[in-house]
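Visitor: With the input below, show me the fold.
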Amino acid sequence: MSESQKHLDNKVVILNGFSNEEIVKIMGEVKKLFDNPKELIFAKTTERSVQMKLTDLIEDISADHAYLQANPPNINKKSE
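Guide: Model (predicted):
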């Protein structure tokens, strides 16, 4: 299976027109429906993304997701 085809098999949820608060609520509810919610990919549209072909957008989002899974951001949480 090619990398492109692999990306097209990902579970991607693309949200458009929602506030950040609404997106957080939607993500929480959708994640409850899956045994492994970490395999879900959520994305909010941008000016650039709404101009892209859907296959290209899914591939782009999936590549970003794969990169972040392999290279998680180092988020320093304040210790109490």
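Visitor: make it CA atoms for all contacts and neighbour counts henceforth
Guide: Fine.
Visitor: Am I right that His7 is in contact with Ser62?
Guide: Yes. Here His7 lies in contact with Ser62, judged by CA atoms under 8 Å, at a distance of 5.6 Å.
Visitor: To compare against the first, here's the next sequence to fold:
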Amino acid sequence: HAWIKDMPSKDWFNNPDHEKNFVQTSFKLTPHVDPYASQYDFNQMNDGWFVPSMPDLNQRNPHVYRYLVQNSFWWIEYADIDG
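Guide: A predicted model of the protein is given here:
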């Protein structure tokens, strides 16, 4: 993906060192709602990528957050979505 080749910042993705230390998501949603879930399970679900070619955006980064919001607005306007 083009984002992988030219990241806007070092913390644009979760696990930016994915080539040396790939972390795959666990696909388990329970760590987000289970108060007794381990921190390891929470981090793996939150910070892991789906596959090596599909980056996981770091939504804790305020620039990523803003980008995603602006991108959503653009698609709403572009696709003429109204509710």
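Visitor: care to give me the TM-score?
Guide: For this chain pair, the superposition-based TM-score is 0.28 by TM-score structural alignment, normalised by the length of structure 1; 38 aligned residues with a CA RMSD of 3.9 Å.
Visitor: Settle it for me: which of His7 and Ser62 of structure 1 has more neighbours?
Guide: Ser62 (24 against 21; other CA atoms under 10 Å).
Visitor: That one reaches Ile41, doesn't it?
Guide: Yes. Contact status for Ser62 of structure 1 versus Ile41: in contact at 7.4 Å, counting by CA under 8 Å.
Visitor: Tyr67 of structure 2: neighbouring residues, count only.
Guide: Neighbour tally, Tyr67 of structure 2, other CA under 10 Å: 13.
Visitor: Repeat that for Phe73 of structure 2.
Guide: 13.
Visitor: so what's it up against?
Guide: Not one residue lies near Phe73 of structure 2 by CA atoms under 8 Å, 6 or more residues apart in numbering.
Visitor: Gln69 of structure 1: neighbouring residues, count only.
Guide: Count around Gln69 of structure 1 with other CA under 10 Å applied: 11.
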